[in-house]
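Novice: What shape does this take:
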Amino acid sequence: MSTTTPDLPAAPETRTAYLVLGALSLCHMLNDTIQSLLPALYPVLQANYALSFTQIGLLHFAFQGTASVLQPAVGFATDRRPRFRLLALGMGLSLAGLVTLAFAHAYGVLLLAAVSIGLGSAIFHPDASRLARLASGGRYGTAQSFFQVGGNAGSALGPLLAAFIVLPFGQSSVAWFSVLALLGMIVLWKVGSWARARHRERAAARVAPARDPRLPRRRILVIIGILALLVFSKYVYVVSLTSFYTFYLIETFGVSVRESQLLLFVFLGAVALGTFVGGPIGDRIGRKAVIWVSILGVLPFTLALPHANLLWTAILTFVIGVVIASAFSAILVYAQQLVPNRIGLISGLFFGFAFGIAGIGAAALGILADWKGIAFVYRLCAWLPLIGLLTVFLPPDNALKSR
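Specialist: Have a look, this model is predicted:
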């Protein structure tokens, strides 16, 4: 496994900046808590506005699509010229979307709120991921997992907060969570100050830029295409659970809305757990091995899920969450090793593609659910992990060393 750190100097950045990683992870949790409130509210919004599954899917697409389109542009821009207050600005846009969501009175206003939250995510994810790598001290997988587990924790908290706060107190109670965005803006302002100081240190030390990758350009493009297909399989399956799992539980097992939210929290908590352990494992055994296990290894469990009773549904979704969670961290770090001189751009491309495919997937699955039913959606999506067989075409980690 490659352990080269071509984009970082030997000193003093060989030390992992855990305080910075902790701050980024905290803000990732706050950011994703805010954005996870939107899908967690779908049952409430469906009742308040008489929404169809198609409208719910399009609402999710408005959020995911906005983030998808803009993230690569943000990553490209920050590679060329770092913007040290951009992260705080992005959190401010998420705050605006949250308040708009709380007081929306029509479907069009809900779409506007979703777009505003998407803009905040478009700014946050690529730039924060770039800073996480800068703070990694060469432990790239560990740093990305540390950063991303905050997001997973935030995604898990959304349904829990919806179940115990938003459902009893109504849609307007979403505004209470604006304090989370304000806290995030303060922390990210401090992180921006650290990043500016680090940038000046590197400039004063005349740190050499990252070297070109070892593999030829055409081969890199093919590998990125394979990685994109793996992201497709992971995120379309995950969005089938994050967007429609509550409806599946209510329709199939007759559980209450609160019980469905708690079971969604179990799945999202499992995703957080899998993300936390996946990065350090990838640093030890290599990213390719993690990709094999996290994508293809989940197939037996996804195939069993549509045929399980309520207890086994909860157990299987927990296992699926743990196993599949480490896929994105491993794929992202693998791609960053491919193109070490374009960390922001690669982060933006993969975060953007993940958001975009999740948004398109949500819209498509919503239409399919209206047409064929929720149960059919899960029988079809169960086969998505077969795409993990493409991992065989990825070169080993040690082939990604820079020349």
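Novice: alpha carbons only for contacts and neighbour counts from here, please
Specialist: Will do.
Novice: Can you give me the distance of the residue nearest to Asp32 when sequence neighbours are not counted to Ala304?
Specialist: Closest residue to Asp32 apart from its sequence neighbours, by CA to CA, 6 or more residues apart in numbering: Gly154 at 4.8 Å. To Ala304, Gly154 is 28 Å away according to CA to CA, to the nearest Å.
Novice: Next: Ser155.
Specialist: Taking CA to CA, one finds Ser155 at 25 Å from Ala304.
Novice: got the contact list for stretch 274-283?
Specialist: With CA atoms under 8 Å, 6 or more residues apart in numbering as the test, stretch 274-283 has contacts from 139-146, 148-149, 152, 289-290, 321-327, 329-330.
Novice: Identify each buried residue in the strand or helix carrying Ile360, please.
Specialist: Element membership for Ile360 (DSSP states H and E) is helix 343-372. Within helix 343-372, the residues that count as buried by 16 or more other CA atoms under 10 Å are 343-369.
Novice: same question, stretch 320-340
Specialist: 320-340.
Novice: Could you do stretch 180-197 as well?
Specialist: By neighbour count with 16+ other CA under 10 Å, stretch 180-197 contains the buried residues 180-182, 184-185, 187-192, 195-196.
Novice: Closest to Ser116 out of these?
Specialist: Ser116 lies nearest to Ala181 out of those, by CA to CA, at 13.1 Å.
Novice: Now do the contacts for that closest one.
Specialist: Ala181 sits in contact with Leu30, Asn31, Ile34, Met91, Gly92, Ser94, Leu95, where contact means CA under 8 Å, 6+ apart.
Novice: quick one: it from Pro82, how far?
Specialist: 22 Å.
Novice: Over to Ser68?
Specialist: Ser68 is 20 Å from Pro82, by CA to CA.
Novice: run this one through as well so I can compare:
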Amino acid sequence: MTGPTARPTPPVDPSPPPRAPAPSATTSTRPAAPPVSAWRRMRMWGAAHAVDDLYQGLVPACVPYFVLDRGYSYVAASGLTLAAALGSSVPQPFIGVAVDRYRLGRLAPAGLAVAGIGLGLSGLVRPYAAVWLLILLSGLGVAMFHPAAGKAAREAAGDSASAMSVFAAGGSVGFFLAPVLATPLLVAMGVGATAFFIPPAVLMAFVLLRHRPVAAATRKAAGAGRDRWRPFLVLTGVAVVRSAAFFGAVTFIELFWIRHLHSGPDLAGAALTCFLAGGVAGTLLGGRIADRLGMVRTVQLGGLLAVPALIALRLTPGTVLPLLFALLTGLALNIPFAVLVKLGQDYLPGRPGTAAGVTLGLAVSIGGLIAPALGAAAQAYGPQGVFTILCAVPVPALVLGLFLTEPDAGD
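Specialist: Below you'll find the model as predicted:
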């Protein structure tokens, strides 16, 4: 009785199974792509991040002109970088905790406005103390923006490192645009030209105020999981070291071209532009690499490539050929950038604002705190001495990267 009833069934079932592999293939090892609406939000947050970090990029872009126009020493000039770093680093952990605990939807646009107005006014005042305080205020605006924006961007990006790299690359674009937009104005008008950069912050703040946050269900899904503090602290160490190398290079690269390679200000501005353009490319490339090879390997790759790139930049003679290595150095240092932001939020899924505040803000800004020490080195040995030191800076990041684990692995 069982034989006749079972015989017709084998020929009937083979047709449905071929349809099954198509859906399963899209959910294999690679993260699923965010929906189209999420990509729109990522572009908006990437644009906002670009405007915000424009004001961080304007600080090193303006430093040489404060030296030339106001007669600041190397130490005084690096103190301006210190002011921006202090303003953005000290408050960020507390702001990140507040963002995770309370609904602070208007914090990001408010931070944008403060960052732009503070930096824009800094070139209009004469006393050094007033300049320093205004740049400190601008850094505080950056501290207000990053945790809130980083949390919102992660909610829109989901599990895609490529999508998160759009947000992170926005910051690199802001740094890139700073010398491109500022150098012609600063050359023509002096440091008072910073006033022209107040309107972008105000306009972008209005755009963010009109933005609707993502659904609560998305926020709840993004916060699921167990917080893992030990790998997060290791990751923070990597981010601090990467930031130290980045801020050291971005602060002194123009002076390296002017004082050591004996070029003019225009070619020195091109060197900074190449370095920051490499940073944009490296940030986007890092997200692509992470979606294919994994986030930890991408962080390790960035540390591995940064050392030879910096050595080549330091030792290559001439004024034009080193521009290539300025580009490659920016690329290598920024390959891990977006990955550090996403990996930090994966380690602390219950505290995305805190994680963003540390990886985007505190760790990055602490790197700027070494500026006075590098300024003292430049005072004693010239800008070339700074780049000699920077050749060794990425080594600790490479070592720390060996202790990182993927988020789904055990401690």
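Novice: In structure 2, point out the residues matching the helix holding Ile360 of structure 1.
Specialist: Mapped onto structure 2 using TM-score structural alignment, helix 343-372 of structure 1 spans residues 352-381.
Novice: Please, where are all the strands along the stretch 101-250 of structure 1?
Specialist: Counting by DSSP state E, counting those that start in this stretch, the stretch 101-250 of structure 1 has no strands to list.
Novice: Which elements pack onto the longest helix along structure 2?
Specialist: When structure 2 is parsed with DSSP state H, its longest helix is helix 36-70. Contacts defined by 3 or more CA pairs under 8 Å, 6 or more residues apart in numbering; DSSP states H and E place helix 36-70 of structure 2 against helix 74-89, helix 107-122, helix 128-157, helix 161-189, helix 198-209, helix 229-255.
Novice: Name the residues of it that are buried.
Specialist: 38-39, 41-66.
Novice: Equivalent analysis for stretch 229-249 of structure 2, please.
Specialist: For stretch 229-249 of structure 2, by 16+ other CA under 10 Å, it's 231-232, 234-249.
Novice: With structure 1 overlaid, how far apart is that stretch on average?
Specialist: Here stretch 229-249 of structure 2, set against structure 1 after superposition, deviates by a mean of 1.9 Å using mean CA distance after the TM-score superposition for structure 1.
Novice: Mind listing residues that contact that stretch?
Specialist: By CA under 8 Å, 6+ apart, the residues outside stretch 229-249 of structure 2 that reach it are 330, 333, 337, 340, 344, 347-348, 358-359, 363-368, 370-371, 374, 386-387, 390, 393-394, 396-398, 400-401, 403-405, 411.
Novice: The helix or strand containing Gly344 of structure 2 vs structure 1, average distance?
Specialist: Using DSSP H and E, Gly344 of structure 2 maps to helix 337-347. Helix 337-347 of structure 2: mean distance to aligned residues in structure 1 after superposition is 1.6 Å, counting by mean CA distance after the TM-score superposition for structure 1.
Novice: what packs against that helix?
Specialist: Counting contacts by 3+ CA pairs under 8 Å, 6+ apart, helix 337-347 of structure 2 is packed against helix 161-189, helix 229-255, helix 265-293, helix 295-315, helix 352-356.
Novice: Deepest-packed of those, please.
Specialist: Burial of those is given as mean neighbour count (mean count of other CA atoms under 10 Å); helix 352-356 ranks first at a mean of 30.
Novice: Check what contacts that one and list those residues.
Specialist: 93-97, 99-100, 146-148, 150-151, 154, 223, 341, 344-345, 348.
Novice: give me every residue that touches the alignment partner in structure 1 of Gly294 of structure 2.
Specialist: Matched by TM-score structural alignment, Gly294 of structure 2 corresponds to Gly286 in structure 1. Residues near Gly286 of structure 1 by CA under 8 Å, 6+ apart: Met1, Ser2, Asp397.
Novice: Once you drop chain neighbours, what's closest to the last one?
Specialist: In other words, Asp397 of structure 1. Nearest one to Asp397 of structure 1, counting by CA to CA, 6+ apart, is Met1 at 5.1 Å.
Novice: OK, contacts around the equivalent of Ala270 of structure 1 over in structure 2?
Specialist: In structure 2, Ala270 of structure 1 lines up with Gly278, judged by TM-score structural alignment. Contact analysis of Gly278 of structure 2 by CA under 8 Å, 6+ apart lists Ala326, Leu327, Leu328, Thr329, Gly330, Leu331, Ala332, Asn334.
Novice: now, which of those residues lie within helices?
Specialist: Short answer: those in helices (DSSP H) are Ala326, Leu327, Leu328, Thr329, Gly330, Leu331, Ala332, Asn334.
Novice: if I read this right, Thr298 of structure 2 contacts Pro336, doesn't it?
Specialist: Yes: applying CA atoms under 8 Å, one finds Thr298 of structure 2 in contact with Pro336, separated by 6.1 Å.
Novice: I figured Phe124 of structure 1 hits Gly92, correct?
Specialist: No: in this structure Phe124 of structure 1 lies outside contact range of Gly92 using CA under 8 Å: 10.5 Å.
Novice: the more surrounded of those two?
Specialist: Comparing Phe124 of structure 1 with Gly92 by other CA atoms under 10 Å, the one with more neighbours is Phe124, at 28 against 21.
Novice: Could you find the counterpart of the more buried one in structure 2?
Specialist: Under the alignment by TM-score structural alignment, Phe124 of structure 1 pairs with Phe145 in structure 2.
Novice: still on that earlier bit, got TSV for the ones in helices among the contacts of Gly278 of structure 2, with distance to Tyr128 of structure 2 too?
Specialist: Output for those, formatted as TSV (distance: CA to CA, whole Å):
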residue	distance to Tyr128 of structure 2
Ala326	31
Leu327	33
Leu328	35
Thr329	32
Gly330	31
Leu331	34
Ala332	35
Asn334	32
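Novice: Which one of those is nearest to Ala271 of structure 2?
Specialist: Closest approach to Ala271 of structure 2 among these (CA to CA): Ala326, at 6.4 Å.
Novice: where does that closest one sit relative to Leu333 of structure 2, distance-wise?
Specialist: Taken as CA to CA, the span from Ala326 of structure 2 to Leu333 of structure 2 is 11 Å.
Novice: circling back: counting neighbours, go ahead and name the busier of Ser68 and Pro82 of structure 1.
Specialist: More crowded of Ser68 of structure 1 and Pro82, by other CA under 10 Å: Ser68, with 28 against 18.
Novice: Show me what that one lines up with in structure 2.
Specialist: Match for Ser68 of structure 1 (TM-score structural alignment): Ser89.
Novice: List the residues that contact the closest residue to its match other than its chain neighbours.
Specialist: What sits nearest to Ser89 of structure 2 in space, not counting adjacent residues and going by CA to CA, 6+ apart, is Leu362, at 4.4 Å. Applying CA under 8 Å, 6+ apart, one finds that Leu362 of structure 2 lies in contact with Ser88, Ser89, Val90, Gln92, Pro93.
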